[in-house]
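Participant: missing the sequence, but the structure's below:
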């Protein structure tokens, strides 16, 4: 089974074991579609936790009550841990949010076809950019709402529509 990173449990909240998850998913109503999450308790060791209740705090944080986590002490054992979804569940959510775990994704332009594989990603003010090798040249492309058409976590592809002439600058 393969997983997609979605965020990190930033800490416990209250005495009843609730946890705050800082995530990279878009949409306030998305949490009603997620029955469970996987917490990486040790490197590449993913434990499933069913979500008993959730409450959206803001666009990047949600308060979760997880099955069997019913005290502050138990919640603290999960604080700081990375959270994942199965690729199939992630793909069904159709998020347009860009994640740092997209290195290795294939980039396909609607007009030009396959461009290359994302080799690196970094954040600049206002946008995330990715570097790919296109026609033996390193090319930097913006991964923003206006260029991303779809992201498929299962097939590891991103479909984009790049501005006319962007690639010509590099060639």
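Facilitator: Cool, the structure landed. Note that the coordinates shown come from a computational prediction; the quantities given were computed from them, not determined experimentally.
Participant: going forward, measure contacts between C-alpha atoms and count neighbours the same way
Facilitator: Will do.
Participant: how far is the one helix or strand residue 118 maps to from where the chain is centred?
Facilitator: Assigned by DSSP states H and E, residue 118 falls within strand 113-124. Once both centres are worked out by Cα atoms, centre = their mean, to the nearest Å, strand 113-124 turns out to sit 15 Å from its chain's centre.
Participant: Check stretch 37-47 too.
Facilitator: Worked out by Cα atoms, centre = their mean, stretch 37-47 lies 16 Å from the chain centre.
Participant: Which parts of the strand holding residue 118 count as buried, going by neighbours?
Facilitator: Using 16 or more other Cα atoms under 10 Å as the test for burial, strand 113-124 gives 114-118, 121.
Participant: Specify which member of those residues is nearest to residue 98.
Facilitator: residue 121 (9.9 Å; Cα to Cα).
Participant: Next, format the buried residues of strand 113-124 as TSV and append distance to residue 71.
Facilitator: Listed next are the buried residues of strand 113-124 as TSV, based on distance: Cα to Cα, whole Å:
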residue	distance to residue 71
114	50
115	50
116	47
117	44
118	42
121	38
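Participant: In those residues, find the pair that's most separated.
Facilitator: Maximum pairwise distance among the buried residues of strand 113-124 (Cα to Cα): 18.1 Å, between 114 and 121.
Participant: got another, please set it beside the one above:
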């Protein structure tokens, strides 16, 4: 399995017991959806390696307490610290309406209600306080905040994200 075929679910943040249990910080609004998983892929030495789950339960709000098969000691768990956890993209629940996963709008066209066609979404920058659409307009990069108030509609069939940005925002880049 390749990373491009997967989505990031979270990261192993600490050991939980001396029997190899770990805590995974989940990157999701619905941690309860991931309690009954049978397996995950762990980014181990730059390879996605499948790990099977013996048992798991929610710990506090967004931590998943997991006991992996064949991870039976603190030393085994130490080896997995800070590792990222992935699942195949096909396991993502389908979103309806104006909800979307970041990866699914890459390549969509952004159309502003006042400006018109802005360009193609080449990526999403979520390393800032507010996630940003990174748009390519004939070689010029335009950044538009992914603010619910700016996003009007998403047309998955036509691959268009319709937005209304504050006056002058797009002109800043041109």
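Facilitator: Ah, there it is. These numbers were taken from a predicted model, which means no experiment stands behind them.
Participant: what's the TM-score for these two chains?
Facilitator: For this chain pair, the superposition-based TM-score is 0.69 by TM-score structural alignment, normalised by the length of the first structure; 157 aligned residues with a Cα RMSD of 3.5 Å.
Participant: of the buried residues of strand 113-124 of the first structure, closest to residue 31 of the first structure?
Facilitator: Nearest member of these to residue 31 of the first structure, counting by Cα to Cα, is residue 121, at 26.8 Å.
Participant: Could you find the closest non-adjacent residue to the counterpart of that closest one in the second structure?
Facilitator: In the second structure, residue 121 of the first structure lines up with residue 125, judged by TM-score structural alignment. Leaving aside its chain neighbours, residue 125 of the second structure sits nearest to residue 132 (5.1 Å; criterion: Cα to Cα, 6 or more residues apart in numbering).
Participant: For stretch 11-26 of the first structure, give the aligned segment of the second structure as residue numbers.
Facilitator: Under TM-score structural alignment, the match for stretch 11-26 of the first structure is residues 14-29.
Participant: From the rest of the structure, what touches that stretch?
Facilitator: Residues outside stretch 14-29 of the second structure that contact it (Cα atoms under 8 Å, 6 or more residues apart in numbering): 8-13, 59, 62-68, 71-78, 81-82.
Participant: which parts of that stretch are buried?
Facilitator: 14-16, 20-26.
Participant: top strand in the first structure by residue count?
Facilitator: If you go by DSSP state E, the first structure has its longest strand at strand 45-58.
Participant: now the strands for the first structure?
Facilitator: For the first structure, the strands defined by DSSP E cover 3-13, 18-23, 36-42, 45-58, 61-66, 82-86, 106-109, 113-124, 127-134, 137-143, 148-152, 157-160.
Participant: re earlier: which secondary structure elements does the strand holding residue 118 of the first structure sit against?
Facilitator: Applying 3 or more Cα pairs under 8 Å, 6 or more residues apart in numbering; DSSP states H and E, we find strand 113-124 of the first structure packed against strand 106-109, strand 127-134.
Participant: what's the average distance of that strand to the second structure?
Facilitator: Once fitted to the second structure, strand 113-124 of the first structure is off its aligned match by 4.3 Å on average (mean Cα distance after the TM-score superposition for the first structure).
Participant: Quick one: distance of the match of stretch 11-26 of the first structure to the chain centre.
Facilitator: 19 Å.
Participant: Next: stretch 146-155 of the first structure.
Facilitator: Centroid displacement of stretch 146-155 of the first structure relative to its chain, using Cα atoms, centre = their mean, is 12 Å.
Participant: what's next to that stretch, contact-wise?
Facilitator: 4, 87-88, 90-91, 94-96, 157-163.
Participant: what about burial for those residues, which qualify?
Facilitator: Buried members of the contacts of stretch 146-155 of the first structure, counted by 16+ other Cα under 10 Å: 4, 87-88, 90-91, 95-96, 157-162.
Participant: Need these in TSV (columns: distance to residue 41 of the first structure).
Facilitator: Converted to TSV, those look like this (distance: Cα to Cα, whole Å):
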residue	distance to residue 41 of the first structure
4	15
87	19
88	21
90	20
91	23
95	25
96	27
157	28
158	29
159	33
160	35
161	38
162	39
